[in-house]
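**Student:** Prediction below, plus the sequence it came from.
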Amino acid sequence: MKVKVSTHLTKIGKIILIIFLIILFIRLFIFSFAQIIGESMAPTIQNEQWIITNHLAYSLNEPERGDIVTIDYNGERYIKRIIGLPNETIEITDQQLYIDGIPYEQVFITDRNSFWTHDIPKTEIPNHSYYVLGDNRRISKDSRNALGFIAKSNIIGRAEFIIYPFSDWQVIY
């Protein structure tokens, strides 16, 4: 009888260990969770909301304009929206974004006051780099000021979901 109980406990221990290792693998290599601190992505993502970042999003595809990405910059994590892609020239004049001289409508803008920014002169984005802005441009630390161009290697993944508070649960656009 004692042998069967200890064998049963050993099996349960192995199952718990395997589940723990699977969760650890998923957490480290596929998805991560982060709490947003600050209002730089408001109104899209609010202060103190929790998000899920997909680390595999760009393993087969390139980041696209409008994607909200998690960035590792000098050991700090930032959440920003990609505005400019590698080798493009961007410019903002009188709140109008121009990409390679062509006006671009920022369809993700939902609150015109948050998206106000000073003019940005013609800026050529280097190869393998991106130009990012916070959705709340009045207060965002982004490519205009502190972050500069973001290398693809500094993009951790694409922000996919707001998961907390539960009443705010939604896919991030």
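**Tutor:** Perfect, thanks for sending it.

**Student:** from here on, contacts and neighbour counts on C-alpha atoms
**Tutor:** Will do.

**Student:** is it true that residue 159 lies in a helix?
**Tutor:** No - read with DSSP: H, G, I helix; E, B strand; the rest coil, residue 159 is strand and lies in no helix.

**Student:** Counting neighbours, what do you get for it?
**Tutor:** 26 (other CA atoms under 10 Å).

**Student:** next one: residue 79
**Tutor:** Residues lying near residue 79 (other CA under 10 Å) number 27.

**Student:** for it, helix, strand, or coil?
**Tutor:** Secondary structure, three-state DSSP: residue 79 is strand.

**Student:** can you tell me the helix or strand for the residue nearest to the spatial centre of the chain?
**Tutor:** Of all residues in the chain, the one closest to the mean position by CA atoms, centre = their mean is residue 69, 2.2 Å from it. Using DSSP states H and E, residue 69 falls within strand 68-73.

**Student:** likewise residue 46?
**Tutor:** Under the criterion DSSP H and E, no helix or strand holds residue 46.

**Student:** gap between it and residue 172?
**Tutor:** Per CA to CA, to the nearest Å, residue 46 is found 12 Å from residue 172.

**Student:** quick one on the thing from earlier: OK, contacts around the residue nearest to the centre of the chain?
**Tutor:** Shown here is residue 69, whose contacts under the criterion CA atoms under 8 Å, 6 or more residues apart in numbering are 53, 79-82, 155-159.

**Student:** Give me the neighbour count for the residue nearest to it when sequence neighbours are not counted.
**Tutor:** Of all residues not flanking residue 69 in the chain, residue 158 sits nearest, at 4.4 Å (CA to CA, 6 or more residues apart in numbering). Close neighbours of residue 158, defined as other CA under 10 Å, add up to 25.

**Student:** What are the neighbouring residues in contact with residue 158?
**Tutor:** By CA under 8 Å, 6+ apart, the contact list for residue 158 reads 53-55, 57-58, 67-70.

**Student:** Use this one as the comparison:
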Amino acid sequence: MVQTNKKVIDNIKTIIIAILAYFIVSNTVSISKVYGNSMIPTIKNNSYLFINKAVYKFKKPKIGDVVIVKYKNSYLVKRIIALENDSIEINNGVVYVNEKPLLEVYSVGRPENMKRTVVPKNHLFLIGDNRENGESFDSRNPKLGPVNKDLVVGKVVFSIYPFYKIMYPLNLSY
């Protein structure tokens, strides 16, 4: 009888630990599959990404971070190009943040010019690394525009398959 009670208690402990572990893991990390070419060459179609969902609870997003954001009934993977109160414009294929060129080694294509705009409070300006016309639905499109920080699901840490680290801008002095 005592042995049976001990087994029941051990089973309950195991179940509680499993539930806690599931809760912690599901709220701090995830894996996401990429559909599309908007982040080429950094992230390729059908890549599997490791996402840190807890990072922005402890630190602020920064320019260069690649993030997953909720959009309607789907998710987008994009790069943070400007933060709240930053000005952004695109002129002759160069992205300017606060009137300084963003030195990008990860992007392809020549983006269309965009007039200077200021990112609203609690928002981020997100662009895909594939800047060819029509390849990336991002903050340059008025249908999306700057994205509220609350819609950020997490930061992309690396690609699991194929394995590689995520590239960042050369100058992070913004």
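**Tutor:** Cool, got the structure. Because the structure is predicted, anything quoted here is derived from the model rather than measured.

**Student:** which of the contacts of residue 158 of the first structure sit farthest apart?
**Tutor:** Greatest spatial distance among these (CA to CA): 55 and 67, at 13.4 Å.

**Student:** Spell out the residue ranges of the helices in the second structure.
**Tutor:** Along the second structure, the stretches classed as helices by DSSP state H are 2-28, 55-58.

**Student:** Can you redo these as CSV, where the extra columns are distance to residue 102 of the second structure and mean neighbour count?
**Tutor:** Converted to CSV, the helices of the second structure look like this (distance: least, CA to CA, whole Å; neighbours: other CA atoms under 10 Å):
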stretch, distance to residue 102 of the second structure, mean neighbour count
helix 2-28, 30, 11
helix 55-58, 23, 12
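
**Student:** Could you dump the ones you listed into CSV with distance to residue 96 of the second structure added?
**Tutor:** Formatted as CSV, those follow (distance: least, CA to CA, whole Å):
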stretch, distance to residue 96 of the second structure
helix 2-28, 33
helix 55-58, 25
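
**Student:** what about those, which gets the closest to residue 34 of the second structure?
**Tutor:** Closest to residue 34 of the second structure of those, according to CA to CA: helix 2-28, at 19.0 Å.

**Student:** on that earlier part again, what does the residue nearest to the centre of the first structure align to in the second structure?
**Tutor:** Using TM-score structural alignment, the partner of residue 69 of the first structure in the second structure is residue 67.

**Student:** now swap in residue 130 of the first structure and tell me
**Tutor:** Match for residue 130 of the first structure (TM-score structural alignment): residue 124.

**Student:** Please list all residues in contact with that match.
**Tutor:** 80-84, 146-149.

**Student:** What of residue 126 of the first structure?
**Tutor:** By CA under 8 Å, 6+ apart, residue 126 of the first structure lies in contact with 86-88, 149.

**Student:** Of the residues you listed - the most surrounded one?
**Tutor:** Within these, residue 149 tops the neighbour count with 20 neighbours, counted by other CA under 10 Å.

**Student:** Can you tell me how far residue 142 of the first structure is from residue 11 of the first structure?
**Tutor:** Noted for residue 142 of the first structure: a distance of 51 Å to residue 11 of the first structure, by CA to CA.

**Student:** Would you mind listing the buried residues in stretch 43-53 of the second structure?
**Tutor:** Residues 43-44, 47-53 are the ones in stretch 43-53 of the second structure that count as buried (16 or more other CA atoms under 10 Å).

**Student:** picking up where we left off before, can I get the contacts of residue 158 of the first structure in CSV including distance to residue 5 of the first structure?
**Tutor:** As requested, the contacts of residue 158 of the first structure are arranged in CSV below (distance: CA to CA, whole Å):
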residue, distance to residue 5 of the first structure
53, 42
54, 41
55, 41
57, 45
58, 47
67, 53
68, 51
69, 50
70, 47
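
**Student:** which one of those sits closest to residue 21 of the first structure?
**Tutor:** residue 55 (17.7 Å).

**Student:** Tell me the counterpart of that closest one in the second structure.
**Tutor:** Matched by TM-score structural alignment, residue 55 of the first structure corresponds to residue 53 in the second structure.

**Student:** got the contact list for its match?
**Tutor:** Here residue 53 of the second structure is in contact with 27-30, 153-155 (CA under 8 Å, 6+ apart).

**Student:** Now, the buried residues of stretch 43-53 of the second structure that are in strands?
**Tutor:** Among the buried residues of stretch 43-53 of the second structure, DSSP state E puts 48-52 in strands.

**Student:** Of these, which is the nearest to residue 129 of the second structure?
**Tutor:** Closest to residue 129 of the second structure, out of all of those and judged by CA to CA, is residue 49, at 15.7 Å.

**Student:** May I see the buried residues of stretch 148-156 of the first structure?
**Tutor:** 149-152, 155-156.
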